[in-house]
Structures are given as structure tokens and as C-alpha cells.
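Engineer: I'd like to go over a predicted model; first the sequence, then the structure.
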Amino acid sequence: MRFAILGPLRMTGVGAPTVPKAPKQRQLLALLLLNANQVVPVGVCIKELWDDQPPDSALSTLQTYVLHLRRVLCGVPEIGTMRAAKQVLATAERGYRFSVPDGSLDLHLFDEGVRKARDALADGDDARGSALLARALDMWEGRALTGVQAGPVLRAHAAMLEEYRLSVQETRIEADLRLARHHELIGELSALATRHPTNENVRAQLMLALYRSGRQAHAVEAYQRLRRTLSADLGLDPSPRMRRFLQAMLENHPSLNSPAAAGAGAAGDRSA
């Protein structure tokens, strides 16, 4: 049995993918999978499903949704019976726990891949670290919980997952910059900078990739776009770190030139 939340919500067994069709049941399933193997208190479930306006029947309705989810699980060949479904989706400690085996939830696999990659990077193996991060990022099939109606709890979870994903992507790009892959990164970084126009770290990585590709004027223009966006949207100026980075580019500072040189570490620090 496989479960997916990094994109469309899915439960995949021996047969075709199976998920509830009713929006509230999908919403509850997503909440339980995001907290797989942990108890989700009843109050959190009610908050997610109805926010601050739960009906008088909220508790009994929640219990009905749980029953329907267990019936869906019964239709999965690997589970098959209500008794087994109650073990997967258990009532425990004034809440519910959805148990998933090791290696069956894409979020857990993503976490494990990122952990192994960070270990490789800590050992100085940028090539292996980059490859492991790329493999982990390939598990994503769009925004987390695509197609799921989200209440306040899921919205907060989804936002944190997107930040997590971006952080991992930035870490992989940083490793690729140290591997002198700046030419290949420009397209990806341009798209990221468009999606995250006020993110200084992404913009610094784009500027560095452009600079190392011999496109200093484009790197300066990337900085100017950041400055204009920050001013127009937030009434802010680029940070001192970004201004120092721009000045280093204008001065053709040697530390920015070769990722294979000892000074490349300093360049990476500037864009981190």
C-alpha cells in the first residue's frame, strides 16, 4: 500500500488508486496522512473540517467520516476487512491515528532522501548530495495536497511543506553551483525567481549563475528587479548582504569566479 500527499492525494494498493470522493472525507484523510503514525486530536480534526463554526453534530459527523474512511480501506485488497481497517485507522487517546508502514508514504521517503543527501553534503560529497536531493524532489507531483479542500490546519501544513520543498531545492542548487553547473541552472533559477520575486537567496543564486556564465550585466539587472520589487511590494530595500554581494560582482571579486577554487566556498556563503 502506497500513500501520496506531495501532489494529488492518493492511496494505491494492488488495484487502482483509491481515495474518498467526498470533499470532507478527503480533507480528513489528508490531515491524518500528514500526521501519519501520530494521534490527531479530535479537536484538531474538527478545527480543520469546520474552522471556528463547527455544527452541533460535529463529533458525530466526524465519527461518520472515520467510518466511511475505514470502509474505503476495506476495499483495498491488502487490508480487506473492517478489523484490519480499524488497525490502520485507529481510535486512540481522544483522537485518531493513521498507521503507515515504513517506506509507504511519499513524505516520509522525501524526508529520508533529504537526510541522506545532507549527510553526503556534510561529508563534502556535493555530487552525491545533489543527486540524492534531485531524486527526493522528483517525488513531488505538483503542490502538496492538490485537489484537496483545505481548512486552516491543512493550509498551514501545505504552506510549510512548500517552504520545505523550496529550501531543499535551494540546497541542491547550492551544491550544483559548487559543481560548476551554473550554465544549466539559469533556466531553473529564472523560473524560481519569477515564482518567488522577493526571495533574496534565490535571487543571489541566479545572480551568481549569471555572473559565472559571463553575463554580469544580466546579473546586475536581476538585482535591480529584486530592488524594484521589494520597494514596490514591501517598501523595503535589499538586505546589506545582497548589497555586499552586488558590490563583489561589480568589483569582479576573485572568490566569485571558480567554484573549484578555495574561494568558491565564500561565494556559496554569499548566495546562501
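Structural biologist: That came in fine, so what should we check first?
Engineer: alpha carbons only for contacts and neighbour counts from here, please
Structural biologist: Noted.
Engineer: what comes up buried for the longest helix along the chain?
Structural biologist: For the chain, the helix with the greatest residue count under DSSP state H is helix 152-178. Of all the residues in helix 152-178, those buried under the rule 16 or more other C-alpha atoms under 10 Å are 154, 157-158, 161, 165-166, 168-178.
Engineer: could you point out which element follows it?
Structural biologist: Next along the chain after helix 152-178, taking DSSP states H and E as the criterion, comes helix 182-195.
Engineer: Which strands and helices lie in contact with that following helix?
Structural biologist: If contacts are counted by 3 or more C-alpha pairs under 8 Å, 6 or more residues apart in numbering; DSSP states H and E, helix 182-195 sits against helix 152-178, helix 200-212.
Engineer: Can you add distance to Ile46 and give the ones you listed back as a markdown table?
Structural biologist: A markdown table is the format used below for the helices and strands packed on helix 182-195 (distance: least, C-alpha to C-alpha, whole Å):
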| stretch | distance to Ile46 |
| --- | --- |
| helix 152-178 | 10 |
| helix 200-212 | 38 |
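Engineer: can you tell which of the ones you listed is closest to Ile186?
Structural biologist: Ranking the helices and strands packed on helix 182-195 by proximity to Ile186 (C-alpha to C-alpha) places helix 200-212 first, at 6.2 Å.
Engineer: relative to helix 152-178, how tilted is that closest one?
Structural biologist: 20 degrees (axes from the mean of the first three to the mean of the last three C-alpha atoms, to 10 degrees).
Engineer: next, the one to line up against it:
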Amino acid sequence: MGSTEFRVLGPLEIEQDGALIRIGAPKERALLLYLLLNACAVVPADRIIEALWGSAPPSSAKKLVQLYVSHLRDKLGRAAIETVPPGYRAQIAPSSLDCVRFERLLRDGREAQVSGNAQLAVAILSRALALWRGPALVDVSFDDFAVAEAARLEELRLDCAEERLAAQLSLGEHEDVVAESARLSSQHPHRERLRGLYMVALYRAGRQVEALEVFRDTRKELLEELGLEPGDDLRAVELAILRHDPSLTPSTSPAVAVSSELPATVTELIGRERELRELRALVLREDVRLVTLVGAGGSGKTRLAFALAAGSQPFFANGVAIAELAALRDPAL
């Protein structure tokens, strides 16, 4: 099997050597996703049957599983799924799964924030969130085997968003945090940390009255819907706002402005959205160090590279730069 990437943070996507592979049959997608969630582990055939059909499998379930595996091998390569009694094993590199890369980036972003490098944390956490294209495991969202994992990944997604907001607040980017935390708070009204970040951002933006209104609205919703009072952390934020506590001011220096050496473009790049999307996915992978664009002279490689660099600046704490390559003078090189 060539270089293959499996994306489950949204509708299932499989890309092998730059080409998308479509798995059309729902049961085949479900089987593949079940094996991916147990990557590198042998999954007994009985468990696969239960995952696909629950407690009422057809009499031909075992043969159907064999057929689905055969179809998947035809599309992904014979080595993609290994037969190991009493079942099957997905033979993939962990880094080929976007959910694995997401969790690694989340961990790295948290470590950067703890170490005091909020600017790096924002860049890393932005890369993590960029991997998401929709709800995790959406192809099997109603299947019992995927419910818990989908919920866990969604919880981590929200954790990642909150971590980035906290890092942005450390950099004094409260105006950006107001907009994003307002959007997320409306979707997840019971996440108290998110509401607390929203309140702090409003306070720093000079909107103390609105910040206190957020607390009152949150308290009302928690009491009416869950019968609970706000937790100690959220109450502490309210009290700090009422007291104009100095702890609410940024504790680190603002983000350092990153100079950009990119040339100004005078024309809009049209018709290259797919290439830009694929290239950005590559350059944001932590296991990719070099991406080379090849093509005939005048085909737009340089313009595409500039557009990629300009759109990728938020994901790299040190910015982007151009390094002009000199022409080869020694034929031996």
C-alpha cells in the first residue's frame, strides 16, 4: 500500500498517493472505520459482526464480512487489512489517521501554553482544529460502536478550542476571543470554562456589563435546565470582574508581530481551491517536512505557492518566508 491518509474528523476520506479513494457501500465504510478505531489490533470477526449488525445479524454475516474485506483490499491494497485469526487487523501507520495527529497537536499545544509560549500554542492548536471537516465519525454516528469515541473526540475538539482561546487571551487578542467564544457559547451553553473565557474577553474589551450578563444568563440556564449552580471557577471569574481584579489583565507580552516577506498579489487566484486545500493539509502535517510543486513552466506553481504561504501564516508561530533558489551551475549537482 502506498502513502495513505485516513480522515475521520468529518465524513470518511481516504487519500492514497494523492488520489481520493471512495468507499461507497455503508457497511464497508462502517467496517473500515471500526478497524481504524482499533488500528494495529486484531479485531475478532464476532465483534465485527456485532458492530455492523448489533444483536440481529443475518445468517450470512460472516461471509458478508469476508466480502467487505475483499472489496476494501481491492481499493486500498492487499496489505491494508491483514487476516489474523480470529479476525482482521488494519495495517496502518498511526500518523496516517487524522484523529491521532489531532490529539498529538492538542498535547503539543497544551505543553507550549504551560511553558509560557502562548504564540506557539495558538499556532499549534490552530493546526489541530484545521484537521476537522465536520462531526467525527459522521458516517457511523448512529452505530453503537462509534458513539462513545465520537463523543470523546468532540469533547477534545472543544477542549482544543478552549485552549486556543485561553492562549489568545494571554496574547491580548481579546477582540478575536469575544467573537469566537460567543459563537461557541451559543452552541455549548453549559461549558462553564468557555463562558468564563467569554466573560474575561468581554471585560478586557471594556464591556463589563455584558460580561456580567453572560454570568447571569449562564446561571439561569444551569438552574432551569440542570438544577445546578455555576461552579467555583465561573463564580471566581464573576467576582474578579466585579472587583476589577488585576489578574484579569494579560499576564504575558502581546504577540510579536511576525514580518512577512511575501510579495503583494494584484490578482485573485481562481480555480485552484482544491490544490490549495490539498497542499495546506500536507504542510500542516507534523510528519511532513518538504512539499515540492512540479509542473511545466508558466503553469502557476509560484503563484500557487505564494497563495499557500499567505493562507498558512496563522498556523506557524514564526511566520512564513521566501527563500529564492539559485539556478544550478554545476551539472554534476
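Structural biologist: That came through fine. As the structure is a prediction and not an experimental result, all values here were calculated from the model.
Engineer: List the contacts of the aligned residue in structure 1 for Arg157 of structure 2.
Structural biologist: Under the alignment (TM-score structural alignment), Arg157 of structure 2 maps onto Arg165 of structure 1. Applying C-alpha atoms under 8 Å, 6 or more residues apart in numbering, one finds that Arg165 of structure 1 lies in contact with Leu137.
Engineer: I'd like the distance between Arg165 of structure 1 and Ala175 of structure 1.
Structural biologist: 16 Å (C-alpha to C-alpha, to the nearest Å).
Engineer: before we move on, what about Gly103 of structure 1?
Structural biologist: Taking C-alpha to C-alpha, one finds Gly103 of structure 1 at 26 Å from Ala175 of structure 1.
Engineer: Pro8 of structure 1 too?
Structural biologist: 29 Å.
Engineer: surely Glu50 of structure 2 meets Pro57?
Structural biologist: Yes - counting by C-alpha atoms under 8 Å, Pro57 is a contact partner of Glu50 of structure 2 at 7.2 Å.
Engineer: whereabouts in structure 2 does stretch 245-257 of structure 1 align?
Structural biologist: Residue span in structure 2 matched to stretch 245-257 of structure 1, by TM-score structural alignment: 237-249.
Engineer: one step back: wait, which of the helices and strands packed on helix 182-195 of structure 1 is closest to Pro238 of structure 1?
Structural biologist: Of all those, helix 200-212 sits nearest to Pro238 of structure 1, with 7.8 Å by C-alpha to C-alpha.
Engineer: mean shift of the closest one relative to structure 2?
Structural biologist: Compared with structure 2 after fitting, helix 200-212 of structure 1 deviates on average by 0.7 Å (mean C-alpha distance after the TM-score superposition for structure 1).
Engineer: Just the buried positions in that helix, please.
Structural biologist: Buried residues in helix 200-212 of structure 1 (16+ other C-alpha under 10 Å): 200-212.
Engineer: so the helix or strand that comes right after it corresponds to what in structure 2?
Structural biologist: As assigned by DSSP H and E, the chain's next helix or strand after helix 200-212 of structure 1 is helix 216-234. Using TM-score structural alignment, helix 216-234 of structure 1 corresponds to residues 208-226 of structure 2.
Engineer: how big is the offset of that stretch relative to structure 1?
Structural biologist: Mean for stretch 208-226 of structure 2 is 1.1 Å (mean C-alpha distance after the TM-score superposition for structure 1).
Engineer: for that stretch, which positions count as buried?
Structural biologist: Buried positions in stretch 208-226 of structure 2, judged by neighbour count with 16+ other C-alpha under 10 Å: Gln208, Ala211, Leu212, Val214, Phe215, Thr218, Arg219, Lys220, Glu221, Leu222.
Engineer: chain center to that stretch, what's the gap?
Structural biologist: 30 Å (C-alpha atoms, centre = their mean, to the nearest Å).
Engineer: Could I get the full set of strands for structure 2?
Structural biologist: Taking DSSP state E as the test, the strands found in structure 2 are 4-7, 13-16, 19-21, 43-44, 81-84, 87-90.
Engineer: Please tabulate these in JSON lines, including the columns mean neighbour count and distance to Glu238 of structure 2.
Structural biologist: Shown next, in JSON lines, are these (neighbours: other C-alpha atoms under 10 Å; distance: least, C-alpha to C-alpha, whole Å):
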{"stretch": "strand 4-7", "mean neighbour count": "20", "distance to Glu238 of structure 2": "41"}
{"stretch": "strand 13-16", "mean neighbour count": "16", "distance to Glu238 of structure 2": "44"}
{"stretch": "strand 19-21", "mean neighbour count": "12", "distance to Glu238 of structure 2": "50"}
{"stretch": "strand 43-44", "mean neighbour count": "17", "distance to Glu238 of structure 2": "50"}
{"stretch": "strand 81-84", "mean neighbour count": "16", "distance to Glu238 of structure 2": "54"}
{"stretch": "strand 87-90", "mean neighbour count": "20", "distance to Glu238 of structure 2": "50"}
